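Undergrad: got a predicted structure plus its sequence, pasted below:
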Amino acid sequence: MAPQVEISDAVEESAIVPDVTFSNTKALFEQIDDARENSDTDSLVVGHISVNEFRAMEAERERRGRRSRVFFLPDLACLMVTIPTRHHERAHLEMYDCIQDVIKDMGLADQWRHDGGATFDPPGDASGSGEGDSSGGPSSRRDPHDDAFWPTLVIEAGVSQTLPWLRIKAKWWLTASNFHMKVVVLVKLLVATSTIQIEQWVAELSRPQRPGATTTRASHAANQPVVKQEVLMHWVGPLPLLQTPLNRRTLSNFRVKGAPLVLRFKDLMDRPPVPAAGEHDILISEVRLQRMAMRVW
């Protein structure tokens, strides 16, 4: 049975206000092309689009050759089109490299698989469709007909994409996968203030609201998406940052709050670490985060 994905009750209404209303597929691709002309625009939110219209849009996108990523919420009749701008791509790729480098340093490169921006569709059209920016998981997850085929990690970046929208995506990935997806890392760029905001979302068990309740539903804990950690990186050097020559940018001018970023080994690798083999949680240090910020900007 497909997992029930309910996003709308838990998000701010402002997060789902569409940029455009769907009329037809040809017009939508013209609107996407118009959005590409702004180098700071990495998203287009499309409202009033049905499942059939979304599938027709997908088919046309394949015919034209993919140049965007899509995220569809049928219960809201809403489509988020991600436009891969330079800063958007740097943000998620640098974050992914930070994580993958630690995995490689533990000698586990052969046990990790990169799924990129692959499309993931839960069973049935009611749950929607998602394409992450970067994703990956243990190579033991191989069977595409098994729920466990979902990767354990997905990274979503945003420039013009709002943080509330990125949070919608985080909740969807965890819920739509029936919590086979374990970690979602959001990387939000705030160009005006030269700030990078990172949120790590995971599934945690929620306890019954009424202690001692006897019903089956109340007596069992359930998974729910939660923010496990936040990291903020802010440029404090000469402004504006984007006009500051590279040779005048130093790591110390990127102030980091909330480091280190720690991802649980068992969440990513589907098994406990073996300390005797040098295995441990994935720890992204303050210096490594500063280097990431330097490369993103």
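TA: That came through, no problem.
Undergrad: please make it C-alpha for all contacts and neighbour counts, starting now.
TA: Noted.
Undergrad: how about the helices of the chain, start to end?
TA: For the chain, the helices defined by DSSP state H cover 25-36, 51-64, 86-105, 163-176, 216-219, 265-269, 286-296.
Undergrad: list the buried ones in the second one?
TA: Neighbour counts using 16 or more other CA atoms under 10 Å place 51, 53-54, 57-58, 61 of helix 51-64 among the buried residues.
Undergrad: quick one: residues contacting the residue nearest the centre of the chain.
TA: Among the residues of the chain, residue 156 comes closest to the average C-alpha position under CA atoms, centre = their mean, at 2.5 Å. Taking CA atoms under 8 Å, 6 or more residues apart in numbering, we find residue 156 in contact with 92, 132-134, 166, 169-170, 184-187.
Undergrad: roughly how far apart are it and residue 85?
TA: 13 Å (CA to CA, to the nearest Å).
Undergrad: quick revisit: same list (the helices of the chain) but as JSON lines, adding distance to residue 256.
TA: Output for the helices of the chain, formatted as JSON lines (distance: least, CA to CA, whole Å):
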{"stretch": "helix 25-36", "distance to residue 256": "31"}
{"stretch": "helix 51-64", "distance to residue 256": "39"}
{"stretch": "helix 86-105", "distance to residue 256": "15"}
{"stretch": "helix 163-176", "distance to residue 256": "19"}
{"stretch": "helix 216-219", "distance to residue 256": "41"}
{"stretch": "helix 265-269", "distance to residue 256": "23"}
{"stretch": "helix 286-296", "distance to residue 256": "7"}
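Undergrad: and here's the other structure:
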Amino acid sequence: MDPNTPSRSGSVASQAGSQAAMSVVTDPTTISSIGSEKPPLVKFQTAQILAQTIDATEGDVLYVQDVTPQVYDILDKYRESQGRKFRFKRFYPQQSLLIITIPTEYHEYMHRRLDHLITRQIDDMGLDWYQGGGATYKKRHGGISSGEGDSTGRPVGPENRDWPTLVIEAGYSQSLEALRREMQWWFSESNHQVKIVLLVKMYLPSRREIIIEKWRERLAGRHSGTMTLRAIGGDSGLRPYLDQTINIARAPDANPVLPESYRVTRGALRLEFADLFDRQPREGEGDVIIQVQDLRRIAAILGNSRHH
């Protein structure tokens, strides 16, 4: 069983993942992360035991089996009543699978700092922007799965918009492939109201590297040599494609707390105004650009962190 994602048939499949999943014990006092690319997988017992398991998990994500819609509602009420901060990253009722994001220091700082830099530039344009944070999103009619992003945002206006235009998903114990499946979910389930998904994969401290992927959608048939995934979301003809990849890497033996120790390739990060606001920019408005020096500062602060 591959704990990275449910398959289309309703099972979760992969031999390597199955071996990893079997190595996880459900005793919350002994559970630990299964390496950096194989998050722990447990079976639901009670809300209290799951909360203890979350507290003992070393990574930033936990996969929970045997979660029915009724159990999901119980967990949601328990989370609210206890003031717990973990997020229900994705719920697949057909597979009885719940993916939980655990707000570790690395995880939270990365997506929150990016969200802050983006919002600050939008504020400087004098525009209203709604920061959805970890709000729960699902289709209003006929929705099955649901999800909570790390950071989300959308314009404030008279439009009847149920979904954000921008989503940021971060992770270090999830594989980049698993994050890409999360990206596909946002485009598909929102019926393409989501316009940009930023994926932030952290390889800290082991590889001293952060990868930021910016994904958008385009009509099938338009090809420019970038990575394009197969069509999702019915007959829309839209396909997610990798619009920009930024690598932030620290030089060997360099001081991890100094921004100049980090090399940024393919920066700065550009978010198109037309995607964020669903209209063309007017005078005084324009794309949001996160400069290289800002990305270096983020890496330096994470490099100085002692806790995941």
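TA: Sure thing, it's come through. Quick caveat, the model's predicted, so the values are computed rather than measured.
Undergrad: for residue 44 of structure 1, which of the helices of structure 1 is the nearest?
TA: Closest approach to residue 44 of structure 1 among the helices of structure 1 (CA to CA): helix 25-36, 7.0 Å.
Undergrad: quick one: the closest one to helix 51-64, angle?
TA: Angle of helix 25-36 of structure 1 versus helix 51-64, following axes from the mean of the first three to the mean of the last three CA atoms, to 10 degrees, is 60 degrees.
Undergrad: just the buried positions in helix 25-36 of structure 1, please.
TA: Taking 16+ other CA under 10 Å as the criterion, helix 25-36 of structure 1 shows 25, 28, 31-32, 35-36 as buried.
Undergrad: ok, residues contacting that helix?
TA: Outside helix 25-36 of structure 1, the residues touching it (CA under 8 Å, 6+ apart) are 22, 41-44, 53, 56-57, 60, 81, 83.
Undergrad: same thing but at 6 Å, please
TA: residue 57 (CA atoms under 6 Å, 6 or more residues apart in numbering).
Undergrad: if I pick whatever residue of structure 2 lines up with residue 204 of structure 1, what's in contact with it?
TA: Alignment note (TM-score structural alignment): residue 204 of structure 1 maps to residue 218 of structure 2. Neighbouring residues of residue 218 of structure 2 by CA under 6 Å, 6+ apart: 238-239.
Undergrad: now for residue 171 of structure 2: which residues touch it?
TA: Residue 171 of structure 2 neighbours (CA under 6 Å, 6+ apart): residue 201.
Undergrad: that one matches what in structure 1?
TA: Checking TM-score structural alignment: residue 171 of structure 2 goes with residue 158.
Undergrad: how close does that match sit to residue 81 of structure 1?
TA: With CA to CA as the criterion, residue 158 of structure 1 and residue 81 of structure 1 are 12 Å apart.
Undergrad: next one: residue 61 of structure 1
TA: For residue 61 of structure 1, the distance to residue 81 of structure 1 equals 11 Å [CA to CA].
Undergrad: can you check residue 163 of structure 1 too?
TA: 15 Å.
Undergrad: may I see the buried residues of stretch 82-102 of structure 2?
TA: 86-93, 95-102.
Undergrad: so the spatially closest residue to residue 57 of structure 1 that is not a sequence neighbour versus residue 286 of structure 1, what's the distance?
TA: Excluding its sequence neighbours, the residue lying closest to residue 57 of structure 1 (CA to CA, 6 or more residues apart in numbering) is residue 25, at 5.8 Å. Computed as CA to CA, the residue 25 of structure 1 to residue 286 of structure 1 distance reads 45 Å.
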